[in-house]
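J.: structure, please.
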Amino acid sequence: MYDKFVTLRLIDQWLTEDVGCGDLTAQLMIDPASTATFYMNAREPMTIAGIEVAAAVFTRYEPGCKVELKVADADKVEKGAILLVVSGPAQALLTAERTALNIVQRLSGIATETAKYVAAIAHTKARLLDTRKTTPGLRMLEKHASACGGALNHRLGLDSGVMLKDNHIAVCGSIENAVRIARRKVPALTKIEVECDGLDQVQEALAAGTDVIMLDNMSVADMKTAVDMVAGRALLEASGGIRLDTIAAKAETGVDFISTSRPQQSAPAVDIGLDDAA
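T.: Okay, the predicted model is just below:
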């Protein structure tokens, strides 16, 4: 899903940030002619994301190295699994090591956390959505990680759909007027979503012909009422206050989607190491 050419530009930025004028330790300690083989391995159970990006870090810094992938993105692996094997000039591999590990640890952390949320609502019809609350510059990679964990991507950017929030509605005067304006100008196949924080707004959005209604920070009881009120005439998305310990009850109300930024914003990096094959 992510653009590989854009990712290569990001890798260049990451390497520039970390290497600076040169890897002082590797240049002082490692013979430029020496070669090595390293295994990248999982030190805990995880869902993989970004393994191809990690491989690209090595080949971007040292085109002459060889990388053999042992897993693919979205794979679930156990502790001890070998993720990739990289061989080549030892000095270059040690220089690129931290950048490669940082990105695969970060993205696999998001995928692993996302998978927990997906599993928590697997007994319902609701599907998990991610959000635009991503790290600047890493959105497409983090959304890729969400997808690896089983979530669906919400808007990739502001140009991906029409979402009318409270401030848009305030400027337009009402939900009815906001939807009318949007419907008149929006591309034919683009859905219009309206954020609602009360059942009265849900009724207004439904009457206005909204495609998707977001139930923002509503109680479980109000969500159930909204599901009955809408009766399938619009898609319903629950958002706000979504945590691993609350998501199941919200999904059980009968909503179609649940959106949360929590796996992207608070997922810990997973533990992945790079060890000498010897």
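
J.: hey, let's count contacts and neighbours off CA atoms from now on
T.: Noted.

J.: so what's the residue count around the residue nearest to V179 when sequence neighbours are not counted?
T.: Residue nearest to V179 in three dimensions, not counting chain neighbours: A208, with 6.4 Å by C-alpha to C-alpha, 6 or more residues apart in numbering. A208: 16 surrounding residues under other C-alpha atoms under 10 Å.

J.: one more, for comparison:
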Amino acid sequence: MSLPAPLDQIAVRRAVEAALAEDLGRAGDITSAATIPGSAAARVVIAARQPGRLAGLQLAAAAFQALDPAISFEPEVEDGARLGPGDVIARIVGPARAVLSAERTALNFLGHLSGVATETARYADLIAHTRARICCTRKTTPGLRIFEKYAVRCGGGSNHRFGLDDAILIKDNHIAVAGGIEAALRGAKASAGHLVKIEIEVDTLDQLDRVIREGADVVLLDNMPPPILREAVMRIGGRMLAEASGNVSLDTVAAIAETGVDLISVGRITHSAATLDLGLDIALG
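T.: So this is what the prediction gives:
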């Protein structure tokens, strides 16, 4: 698996600063200030406590170094790595107060994004024998979309559009207000720039036939069972990309992929992924 490009450092810094400000409040970490001498140093490790896929190292490192640039953050693995219980992810050395003050912010980012990557990998592994790719959606945590979509790529998935401004996706409500499939597609083609892709959602094979006649870049086949998906793929015949969506689960994803669709969008890899259990421990010896 090729790793995604590094996250934008400005976005990382802004997210980390906001999270630290939320945690430190008006008076800072009063527990560490009260119990730990200012001169104390700490050597700690972040380790996995359950199997999973890693994502979010840049955010974790930024959390520590934002509180004290003297903190050394040395990863033992890269984002995208498969983890087993006990695997060391990173070693951190620096002023103890700053290390412990940044701990929760770093682990919150790292655990959440690794959870997204882990859930994505579960789906991607189940369809590895097919041509299909797992895609995320816009069902993301407000303020964390670029990071969650990065985590999807770390888990072996692909990204759908990042927002309303980078692709045209015509859904059933658009079609209803526009006056039909043909009217919606013609309007989209008249206004889209030459680099903007057009996708349209259909619920039935009759609707699909109308899209095929009118033309689009991608068709979203919504809530179709595998036999209907297979027929849809045959009718499309490679003229546009076929994306399946709608209540996709770990139990159904393989059968969906085996119909020949190109993409399978799964909202739950971002909106319902469980946090991966990671811990920060004092390194002894």
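
J.: what's the match for the residue nearest to V179 of the first structure in the second structure?
T.: Using TM-score structural alignment, the partner of A208 of the first structure in the second structure is E214.

J.: can you check I82 of the first structure too?
T.: So, by TM-score structural alignment, I82 of the first structure is matched to V88.

J.: is that match in contact with V45, as I believe?
T.: Yes: the criterion here is C-alpha atoms under 8 Å, and V88 of the second structure meets it with V45 at 6.7 Å.

J.: for those two, indicate the residue with more neighbours.
T.: V45 (22 against 19).

J.: how about the nearest residue to the more buried one, chain neighbours excluded?
T.: Nearest to V45 of the second structure is R91, by C-alpha to C-alpha, 6+ apart, at 4.5 Å.

J.: burial of the one you found, as a residue count?
T.: 19.

J.: and the gap between it and V44 of the second structure?
T.: Using C-alpha to C-alpha, to the nearest Å, one gets 6 Å for the distance from R91 of the second structure to V44 of the second structure.

J.: repeat that for D29 of the second structure.
T.: For D29 of the second structure, the distance to V44 of the second structure (C-alpha to C-alpha) stands at 18 Å.

J.: with A183 of the second structure instead?
T.: For A183 of the second structure relative to V44 of the second structure (C-alpha to C-alpha), the value is 61 Å.

J.: give me the more crowded residue out of these two.
T.: Neighbours per residue (other C-alpha under 10 Å) separate A183 of the second structure from V44, with V44 holding more: 20 against 14.

J.: can I assume that one sits in a helix?
T.: No: the assignment for V44 of the second structure is strand, going by DSSP: H, G, I helix; E, B strand; the rest coil, so no helix is present there.

J.: now find how far off-centre stretch 267-279 of the second structure is within its chain.
T.: Computed by C-alpha atoms, centre = their mean, to the nearest Å, the chain-centroid distance of stretch 267-279 of the second structure equals 10 Å.

J.: what about the aligned partner of G232 of the first structure in the second structure, distance to I212 of the second structure?
T.: If you follow G232 of the first structure across to the second structure using TM-score structural alignment, you land on G238. From G238 of the second structure over to I212 of the second structure the distance is 11 Å, taken as C-alpha to C-alpha.

J.: out of those two, which sits in the busier spot?
T.: I212 (16 against 11).

J.: which element is that one on?
T.: Assigned by DSSP states H and E, I212 of the second structure belongs to helix 205-214.

J.: residues of that helix that come out buried?
T.: By neighbour count on 16 or more other C-alpha atoms under 10 Å, the buried set for helix 205-214 of the second structure is L205, L208, V211, I212.

J.: would you mind giving those residues as a markdown table with distance to E74 of the second structure added?
T.: Output for these, formatted as a markdown table (distance: C-alpha to C-alpha, whole Å):
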| residue | distance to E74 of the second structure |
| --- | --- |
| L205 | 54 |
| L208 | 52 |
| V211 | 52 |
| I212 | 53 |
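
J.: in the stretch 151-285 of the second structure, which spans are strands?
T.: 168-170, 198-202, 218-222, 241-245, 263-265, 278-282 (DSSP state E, counting those that start in this stretch).

J.: for G25 of the second structure, which of these is the nearest?
T.: strand 278-282 (22.2 Å; C-alpha to C-alpha).
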